[in-house]
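Visitor: Please work out how this folds:
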Amino acid sequence: MYCLYAFNGELMCFVHVLLNALDMKDRDKEAIIVFEGAAVKLVPELEKPENPFHALYQKARQAGLVAGACKACSSKLGVLDAVKASGMPLLDDMSGHPSMAAYMDKGYTILTF
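Guide: Got it, this is the predicted structure:
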């Protein structure tokens, strides 16, 4: 089981998070994605149908691979309303941020991007 924490807000970096999570699923490995740090700003961009990676993002969401986005970072970076509008869960179990230790306690190996 793998938890892919995406901190990097660069779209081309995040595309590899999506590709790897989908590849893991195809290979019967459990994987989830957490939007953290600057990566939360990608949510409203990827929600746009005209974004070239919208379909890939939707495929990952429909496959249940997206665990959610950091609530504190979404608020601080001005995308909280957009993340809420996307229907993505807001993660805040560690002082407003998603806890890596909580995922580790569930057996996930943490990978950061």
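
Visitor: can we go C-alpha only for contacts and neighbour counts from here?
Guide: Fine.

Visitor: And the strands in the chain, which stretches?
Guide: Along the chain, counting by DSSP state E, strands occupy 2-6, 31-35, 66-70, 90-91, 109-112.

Visitor: same for the shortest one, what does it pack against?
Guide: Right, strand 90-91. The contact analysis (3 or more Cα pairs under 8 Å, 6 or more residues apart in numbering; DSSP states H and E) places strand 90-91 against strand 66-70.

Visitor: From the contact counts, what lies against the lengthiest helix in the chain?
Guide: Scanning the chain for the longest helix, with DSSP state H as the assignment, gives helix 11-26. Judged by 3+ Cα pairs under 8 Å, 6+ apart, the packing partners of helix 11-26 are strand 2-6, strand 31-35, helix 54-62.

Visitor: ok so, going back, got CSV for the strands of the chain, with distance to residue 80 and mean neighbour count too?
Guide: CSV is the format used below for the strands of the chain (distance: least, Cα to Cα, whole Å; neighbours: other Cα atoms under 10 Å):
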stretch, distance to residue 80, mean neighbour count
strand 2-6, 17, 22
strand 31-35, 12, 25
strand 66-70, 9, 24
strand 90-91, 9, 21
strand 109-112, 22, 14
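
Visitor: another one to check against the first:
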Amino acid sequence: MKKVVFFAFQGEEMCFLHLLFNAIDMHKKGIDTKIVIEGKSTALVKTMTEKNNPLFKQVIELNLIDSVCEACSKQMGVYDFIKENTNLTFNGDLLGHPPMEPYINSDYEIITL
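Guide: Coordinates of the predicted model:
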């Protein structure tokens, strides 16, 4: 089975929405799909939650979000919001950030946006 993990870094909402479109599409087509929310995109968790964005709700319902960067969410000022308002998991295994190495060792193709 093909395996893909998206690492979202950019804080641009349109870029993030396109990542969500593609993750949902790949999942529906049978590809093992995960999303890691990193960098400035951690702030979009708050934005998408407050807007009740249907695409964001769908990736949560499909359990596609593997983790959110602990360090970046703190840097972007959204750590407490995410912790208190979502069930998303933080990862800070690599100096506060989610490492790519475990995905590579599990044969995931990494796509960064």
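
Visitor: circling back to that earlier point, can the strands of structure 1 go into JSON lines with extra columns for distance to residue 79 of structure 1?
Guide: Below are the strands of structure 1 laid out as JSON lines (distance: least, Cα to Cα, whole Å):
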{"stretch": "strand 2-6", "distance to residue 79 of structure 1": "16"}
{"stretch": "strand 31-35", "distance to residue 79 of structure 1": "12"}
{"stretch": "strand 66-70", "distance to residue 79 of structure 1": "10"}
{"stretch": "strand 90-91", "distance to residue 79 of structure 1": "12"}
{"stretch": "strand 109-112", "distance to residue 79 of structure 1": "21"}
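
Visitor: who wins for proximity to residue 100 of structure 1 among those?
Guide: Taking Cα to Cα, strand 109-112 is the member of these nearest to residue 100 of structure 1, at 7.1 Å.

Visitor: Is it correct that residue 77 of structure 1 is in contact with residue 43?
Guide: No - counting by Cα atoms under 8 Å, residue 77 of structure 1 stays clear of residue 43, with 11.6 Å between them.

Visitor: When the two are compared, which one has more neighbours?
Guide: A direct count of neighbours by other Cα atoms under 10 Å for residue 77 of structure 1 and residue 43 places residue 43 higher, at 22 against 14.

Visitor: What lines up with the more buried one in structure 2?
Guide: With TM-score structural alignment defining the correspondence, residue 43 of structure 1 maps onto residue 45 in structure 2.

Visitor: Check the gap between the residue lying closest to that match once chain neighbours are set aside and residue 89 of structure 2 for me.
Guide: Using Cα to Cα, 6 or more residues apart in numbering and skipping the chain neighbours, the partner closest in space to residue 45 of structure 2 is residue 82 (7.1 Å). Distance check for residue 82 of structure 2 against residue 89 of structure 2: by Cα to Cα, to the nearest Å, it reads 9 Å.

Visitor: Those two: who's more crowded?
Guide: For residue 82 of structure 2 versus residue 89, neighbours defined as other Cα under 10 Å are more numerous around residue 82 (21 against 14).

Visitor: Relative to residue 105 of structure 2, how far out is that one?
Guide: 28 Å.

Visitor: again with residue 56 of structure 2
Guide: 28 Å.

Visitor: returning to what we had before: neighbouring contacts of the longest helix of structure 1?
Guide: 4, 6, 8, 30-33, 39, 42, 53, 56-57, 60, 65, 113 (Cα atoms under 8 Å, 6 or more residues apart in numbering).

Visitor: Give me the mean distance between it and structure 2.
Guide: Helix 11-26 of structure 1, aligned to structure 2 and superposed, deviates on average by 0.5 Å (mean Cα distance after the TM-score superposition for structure 1).
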